[in-house]
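Visitor: Below are the sequence and a predicted model; questions follow.
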Amino acid sequence: MPLKDFSVLLTVILIVIMLIIPLPTGIIDFLIIVNITFALLIILVSMNTKEPLQFSIFPTLLLLVTLFRLGLNVSTTRAILGNQGDAGNVIATFGDFVVGGNALVGFVVFVILVVIQFIVITKGAERVSEVGARFTLDAMPGKQMSIDADLNAGMISDTEARDRRKKIEQEADFYGSMDGASKFVKGDAIAGIVIVIINIIFGLVIGMLQEGLPVAEAASKYTLLTVGDGLVSQIPALLIATATGIVVTRGASEGNLGHDITSQLFAYPKMLYVAGGTVLALGIFTPISLIVTSTIAAILGVGGLAIERNAKKLVQIEDQEEEQAANAEEDIKSPESVINLLQVDPIEFEFGYGLIPLADANQGGDLLDRVVMIRRQLAIEMGMVVPVIRIRDNIQLQPNEYSIKIKGNEVARGELLLDHFMAMSPGVDDENITGIETVEPAFGLPALWISEELKEQAELSGYTVVDPPSVVSTHLTEVIKKHAHELIGRQETKQLIDHLNETYPTLVEDVTPNPLSTGDIQKVLSNLLREKVSIRNLPIIFETLADYGQMTKDTDLITEYVRQSLSRQISKHYTAEGEALYVITVSGSVEKALADAIQKTEHGTFLNLDPSKAQAIMESVMSEVERMQETGQMPVILCSPAVRMYVRHLIERYIPQVPVLSYNELESHIEVQSVGVVNGG
């Protein structure tokens, strides 16, 4: 059990002990000071709360404090009457020092404290608690309906509605509890009066009968101690009663009691001038000391002047804020702001709140650094400048989910477990490697999320083990590569042209704006990127555009010429030095059927192939691709330059990841081995 919880239980046990067992005077002194300290702490807390629910434990605390004080009264009464007046140092000090040793004066002070507490504070707090409880219960149905209306209108979420309903229930419980707890304060005041009367009467009896003291001496001795005891108990009781009144009379506010009093009481500095003038007039026209009244009047005048200056500064600040708000409102109403709202980010990476550590550098996240490296890597590999990737959290996603959007549309989604590693099997599974089954998001391979303890063992078993940041980086890279052709528009193409113009101005001049426009060049570059052909070597691409741009405006055909000019680059991409290229060739009959189905129009060429023939060709392609994949080889389709583009268009919808090459796109020294043939049935 935590120490703070144990201390509360110990307090309750201590109250029982005080009621039964006589306590030494030293412990009584200690408990009296604790009582005063606790009462002072409670009133300070009640003054610094902004709304009653911040001190929701107050009703129960009030009961415990009241019982503690009454138990302490029993112990002090036992000490006063049973130890021949030896009730400890604190009570004697209050009896002698505080009231000057005069029992009659002390008794009058005690009676005044009781009257103030019982008639003014306790009675008022009790009434406010009763009315507050009644009004809170009466207002509950209306508040519930207001919450339901806001929820139905979409102004608040389900969570906010649930929190507001819970707060209403807590308020009702609190004011109901305070209505009952205020009775403790009232009973405490009555008990204090009764205990003092009993102590005085029986003190006289014990002093005269048991100690043989004269009436005057007995009355002085025991009355003085009783009054000291009464003051010791009534001062904390008065503080608690005041705290009760503060709590039940406080409404919800943006500040504590001190802030509200100073901000509202001194809200009108001119009234301070009036009050100061009135006090000064009292000193001038009455026998009251002019020194006292003039001092107070001066304080009020200086205070009013300072408050007035601060108020002027606040007005200036508010005017500036209103002007800024008005300008902002005008901006919102202007058509330009609406246009800004229509802007769509080229690439967005959104993630659930559980993946925030990925992007938070303070928690060790390096996603932002990885994004920079991805953009550099793609600039080198693909030759294009990847737009800025917008990274944001999205509470609509599951905590461990992330989403990748291209131009506002989601194109990929994945899930990460930050405290695990992704392990991909080498082909032969190890039974000792267990985890949560998943799919590698970039390439769709079966994988496992394994704990950190199994990481080393999985690596020794041949598994490919990747941490979550690397998983998401790879996925993001592959998604951008796949959709690179969508990310290069005319504006991006113009930037590439301007960059090339700095070093090859004559070449750029021969290509654009005549014979090819920026849009024509953009279509060629997009065609290349669609089939993952890098456009980094822009000089060679523009040399080809300059050569064939005069001959045709068909951007698809120009793309085929550009691909042939990039034969060395394409060959190197699909073959390693000294290795053969294993391909699936297209039979002559299929190529003839495709060539015969090509139709030319003024807008370009397209393939007008019989559906049954197209289906037969596709089935043959799919069969050969699957057979080649089963052997662990990357499938590549090879055909003549005349039909390459149409073969690509035919299979693009079904197997876009399979490259289609022509004979002219391969270097002459590359060894080509055919492992399959596409037939048309």
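Guide: Done, it's in.
Visitor: Going by C-alpha atoms from here, please, whenever you check contacts or count neighbours.
Guide: Noted.
Visitor: what residue lies at the spatial centre of the chain?
Guide: The chain has residue 353 as the residue nearest its centroid, 7.8 Å off, counting by CA atoms, centre = their mean.
Visitor: And it, how far from residue 402?
Guide: From residue 353 across to residue 402, the span is 10 Å (CA to CA, to the nearest Å).
Visitor: Name the next helix or strand downstream of the longest helix seen in the chain, please.
Guide: Scanning the chain for the helix with the most residues, using DSSP state H, yields helix 158-205. Heading C-terminal from helix 158-205, the first helix or strand you meet, by DSSP states H and E, is helix 215-249.
Visitor: how about that next one: buried residues?
Guide: Buried residues in helix 215-249, defined by neighbour count with 16 or more other CA atoms under 10 Å: 218-248.
Visitor: Find out how far it is from the centre of the chain, if you would.
Guide: 51 Å (CA atoms, centre = their mean, to the nearest Å).
Visitor: what packs against that helix?
Guide: Contact partners of helix 215-249 among helices and strands, from 3 or more CA pairs under 8 Å, 6 or more residues apart in numbering; DSSP states H and E: helix 25-48, helix 58-82, helix 89-93, helix 103-115, helix 123-152, helix 158-205.
Visitor: if we can go back for a sec, for the longest helix of the chain, name the packing helices and strands.
Guide: helix 58-82, helix 123-152, helix 215-249.
Visitor: and those as JSON lines, adding distance to residue 629?
Guide: What follows is the helices and strands packed on helix 158-205, written out as JSON lines (distance: least, CA to CA, whole Å):
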{"stretch": "helix 58-82", "distance to residue 629": "74"}
{"stretch": "helix 123-152", "distance to residue 629": "55"}
{"stretch": "helix 215-249", "distance to residue 629": "77"}
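Visitor: how about residue 667, secondary structure?
Guide: State at residue 667, reduced to three classes by DSSP: H, G, I helix; E, B strand; the rest coil: coil.
Visitor: ok, it - contacts?
Guide: Applying CA atoms under 8 Å, 6 or more residues apart in numbering, we find residue 667 in contact with 567, 568, 571.
Visitor: Check residue 71 too.
Guide: Taking CA under 8 Å, 6+ apart, one finds 15, 16, 18, 19 in contact with residue 71.
Visitor: Pipe these into a markdown table and attach distance to residue 291 per row.
Guide: Formatted as a markdown table, the contacts of residue 71 follow (distance: CA to CA, whole Å):
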| residue | distance to residue 291 |
| --- | --- |
| 15 | 52 |
| 16 | 56 |
| 18 | 53 |
| 19 | 54 |
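Visitor: residues of stretch 649-662 that come out buried?
Guide: 650, 651, 658, 659, 660, 661, 662.
Visitor: ok, and here's another one to check against it:
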Amino acid sequence: MSARNLTVLICVIFIVVMLVIPLPTTLISLLIMVNMSFALLVLLLSMNMKEPLEFSVFPSLLLLLTLFRIGLNVSTTRAILTTGHAGNVVETFGSFVIGGNAIVGFVVFLILIIIQFMVITKGAERVSEVAARFTLDAMPGKQMSIDADLNAGMITEAQARERRSKVSREADFYGSMDGASKFVKGDAIATIIIVIINIIVGIIVGVLQQGLSFSEAAKQFTVLTVGDGIVSQIPALLISTATGIMVTRSGSEDNLASELTAQLFSYPTLLYIAAGAITLLGLFTPISNLVTMPVGILLAVGGYQLSRKPKVDESLIEEQQEEVVTNDLKTPESVVKLLQVDPIEFEFGYGLIPLADTNQGGDLLDRIVMIRRQLAIELGLVIPVVRIRDNIQLQPNEYVLKIKGNEVAKGELLLDHYLALSPGYDEPSIEGIDTFEPSFGLPAKWISEEMRERAEMFNYTVVDPPSVVSTHITEIIKNYAHELLGRQETKNLIDHLKENYAILVEEVTPNPLSIGDIQKVLGKLLKEKVSIRNLPVIFEALADYGRYTTDPDVLTEYVRQALARQITSQYSQNGDSLKVITLSGQAEKLIADSVSQTEHGNYLSMDPTMSGQFIQAVNKEVEEMTMQQQQPIILCSPTVRMYVKQLIERYMPSLPVLSYNELDAELEVQSVGVVRVE
């Protein structure tokens, strides 16, 4: 334990000891001055804080100082009632305040207590309560604002974490201040009670035990009581003032003194008006000019001095800003920044700005936050921040989605229309602009608000523009998720898994598999829309088979088999049956015979004529199954599955290819078509 921590602990223990053990009057006097010094220091600190969180320990310090002050009260009360003497400091303050008149001094003391209790303490308590309530109510909005800025690319992940932490600490601070202000209120009440006890009991002790007359006892113990009250109320008043300052300060860029002078004297003309009013008050009322004229002159001189501030040359400021920008462009760092490529970019024309502008009701930023959460659950991958920006080179209603700087999708939106998807037939009375749904290429129409209800009556699916673009972004990110998973992202996933499965991770990486090997396996899973969220099962399979092979294709097949339950639930309609297209024995033999084995791995080298026939046969079965409004799925043996996928993915990239080992044994499989090759 460091000396600083040990000192704090000893001080807290000493405060508790003060409540029980009598202290010498000399030590009491010393501690009273220490108490005043701490109170003054706290007040000065509170005035120099730019924001309350810079003094976040204040609620706990307030409790300790209140406890210390109560301990002093107990010690001085014990000394007053037992010896009739509480040290030089108490007696000096008592004599000074009373000034020879016990009644006047006592009244002054009561006024001081009332000011502290009714004005400062009561106000600080109320402000603390309201600040805590509003801070807690504003937390969700602040968190959403941080997420929106993060998705817009305005801040980094580290900055977002820092801002979230600040919001949380701010809520904790104001909640603590709400409770800590009750200590100040209780201390004020306790002081009043202690004063009453000291006077009454002191007079009784002085008359009955010390043999003093009533007037002598009243005078002596009133002096001591008032002195004790003053030396405790002055620090209490300073602490109460500091509490009020802390809870009334809002986030600012400067301390209280700088802001007070800057804002109070920001309008010199008002000082002239105040000077004139004070001067007239002296001229037309019995108030002496010797009192009003110096104040009026002082205000007038202050207004004159403030109005003489040199005006800032705006043209000079613009030149300096241009010079700074020019110098920044000349630095090597500015060129390096241009090399950075954002993982995901969403650009749109100026006509679509209302989509992202919250002031115009746009909620695109919030939708992208939900998309990232949804894909994290569905794919098990943390999608990078989507950089959103407008692009004047695009058409007004056009948008473009880029992955790692390359355009992968584009579309067009009409913000004052709705997209109506055809139910399978066209209703002539539904008028609109013919188009295609951007996510799945389905025929659709842009219809007006007046046509919306009519389209819904004819079973059209009507979608608003924000939902159209959100769905498009979601599907594109799903299709390119494997490109967004790099080695760094894979390392982050492994580190997260290691928190709970350290032994499993150590068995897989760095031996026998590197991060690059694992990234290739996870990328191949994502490419075929298989979620990698269940990393423990994936790593179990890699641990079992990684010692035998490091071929990513082979390892992927083993992992897919380990994820059989997940894949089954992903493609089965009701969980009990699955309709598929199978390969004939001749077709599977053709694939197996076309596999070439080399020292660098196995690959498919089929004759172009035969591969064309195979693709045509698959396409024929897929079209028939699609016409029956069923999802086409190819089912084959585990030995040829990855080669079949490699063969058809160029022509039908979204067609799932499964193997028998990837399906649950209890699942009923129905073959509705067979791929045959003559």
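Guide: On my side now, so go ahead. Since this is a predicted model, take the numbers as computed values, not measurements.
Visitor: TM-score, when you put one on top of the other?
Guide: Here the TM-score for the pair of chains, by TM-score structural alignment, normalised by the length of structure 2, is 0.53; 377 aligned residues with a CA RMSD of 2.5 Å.
Visitor: Residue 418 of structure 1 is nearest to which of the helices and strands packed on helix 215-249 of structure 1?
Guide: Closest to residue 418 of structure 1 of those, according to CA to CA: helix 158-205, at 26.4 Å.
Visitor: what range in structure 1 matches stretch 189-209 of structure 2?
Guide: Under TM-score structural alignment, stretch 189-209 of structure 2 corresponds to no residues of structure 1.
Visitor: for that stretch, the distance to its chain's centre please.
Guide: How far stretch 189-209 of structure 2 lies from its chain's middle: 55 Å, per CA atoms, centre = their mean.
Visitor: Now tell me what touches that stretch from outside.
Guide: Under CA under 8 Å, 6+ apart, the answer for stretch 189-209 of structure 2 is 73, 77, 80-81, 113, 117, 212-214, 217-218, 221-222, 225-226, 229, 233.
Visitor: Give the other helices and strands that whichever strand or helix holds residue 296 of structure 1 contacts.
Guide: Remark: residue 296 of structure 1 resides in helix 290-333, with elements defined by DSSP H and E. For helix 290-333 of structure 1, the elements it packs on are helix 269-285, judged by 3+ CA pairs under 8 Å, 6+ apart.
Visitor: Could you tell me where the helix it packs on falls in structure 2?
Guide: Under TM-score structural alignment, there is no match for helix 269-285 of structure 1 anywhere in structure 2.
Visitor: Mark which of the contacts of residue 71 of structure 1 are buried, thanks.
Guide: Buried, going by 16+ other CA under 10 Å: 15, 18, 19, out of the contacts of residue 71 of structure 1.
Visitor: Would you format the residues you listed as TSV with distance to residue 184 of structure 1 and secondary structure included?
Guide: Shown next, in TSV, are these (distance: CA to CA, whole Å; DSSP: H, G, I helix; E, B strand; the rest coil):
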residue	distance to residue 184 of structure 1	secondary structure
15	16	helix
18	19	helix
19	18	helix
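Visitor: Mind putting these into a markdown table with distance to residue 455 of structure 1?
Guide: Listed next are these as a markdown table, based on distance: CA to CA, whole Å:
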| residue | distance to residue 455 of structure 1 |
| --- | --- |
| 15 | 59 |
| 18 | 63 |
| 19 | 65 |
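Visitor: that older thread, would you reformat the helices and strands packed on helix 215-249 of structure 1 as a markdown table and include distance to residue 678 of structure 1?
Guide: Converted to a markdown table, those look like this (distance: least, CA to CA, whole Å):
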| stretch | distance to residue 678 of structure 1 |
| --- | --- |
| helix 25-48 | 84 |
| helix 58-82 | 85 |
| helix 89-93 | 107 |
| helix 103-115 | 107 |
| helix 123-152 | 61 |
| helix 158-205 | 59 |
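Visitor: I'd like to know which of the ones you listed lies nearest to residue 257 of structure 1.
Guide: Among those, helix 25-48 sits nearest to residue 257 of structure 1 (CA to CA), with 5.1 Å.
Visitor: by contact count, what packs against the closest one?
Guide: Judged by 3+ CA pairs under 8 Å, 6+ apart, helix 25-48 of structure 1 is in contact with helix 58-82, helix 89-93, helix 215-249, helix 257-265.
Visitor: mind running it again at 6 Å?
Guide: The contact analysis (3 or more CA pairs under 6 Å, 6 or more residues apart in numbering; DSSP states H and E) places helix 25-48 of structure 1 against helix 215-249.
Visitor: Next, the angle helix 123-152 makes with the helix it packs on.
Guide: 20 degrees (axes from the mean of the first three to the mean of the last three CA atoms, to 10 degrees).
Visitor: Where does helix 215-249 of structure 1 end up in structure 2?
Guide: Against structure 2, there is no aligned range for helix 215-249 of structure 1 (TM-score structural alignment).
Visitor: and if you look at stretch 455-472 of structure 1?
Guide: Going by TM-score structural alignment: stretch 455-472 of structure 1 matches residues 452-469.
Visitor: between the contacts of residue 71 of structure 1, which is closest to residue 67 of structure 1?
Guide: residue 15 (7.0 Å).
Visitor: Let me see the contact set for that closest one.
Guide: 68, 71 (CA atoms under 6 Å, 6 or more residues apart in numbering).
Visitor: Quick check: the aligned residue for residue 369 of structure 1 in structure 2?
Guide: Using TM-score structural alignment as the criterion, residue 369 of structure 1 maps onto residue 366 of structure 2.
Visitor: From the chain's centroid, how far away is the helix or strand hosting that match?
Guide: Using DSSP H and E, residue 366 of structure 2 sits in helix 364-379. Distance, stretch centre to chain centre, for helix 364-379 of structure 2: 16 Å (CA atoms, centre = their mean).
Visitor: average offset between that helix and structure 1?
Guide: Compared with structure 1 after the fit, helix 364-379 of structure 2 shows a mean deviation of 0.4 Å (mean CA distance after the TM-score superposition for structure 1).
Visitor: right, and the helix or strand after that helix?
Guide: That would be, after helix 364-379 of structure 2 and using DSSP H and E, strand 386-390.
Visitor: Give the other helices and strands that that following strand contacts.
Guide: strand 344-348.
Visitor: how much space between the closest residue to residue 461 of structure 2 other than its chain neighbours and residue 39 of structure 2?
Guide: Closest residue to residue 461 of structure 2 apart from its sequence neighbours, by CA to CA, 6 or more residues apart in numbering: residue 421 at 5.0 Å. Residue 421 of structure 2 sits 72 Å away from residue 39 of structure 2, going by CA to CA.
Visitor: now do residue 291 of structure 2
Guide: 35 Å.
Visitor: The two: which is more packed in?
Guide: residue 39 (23 against 12; other CA atoms under 10 Å).
Visitor: and that one, which of the three is it?
Guide: On the basis of three-state DSSP, residue 39 of structure 2 is classed as helix.
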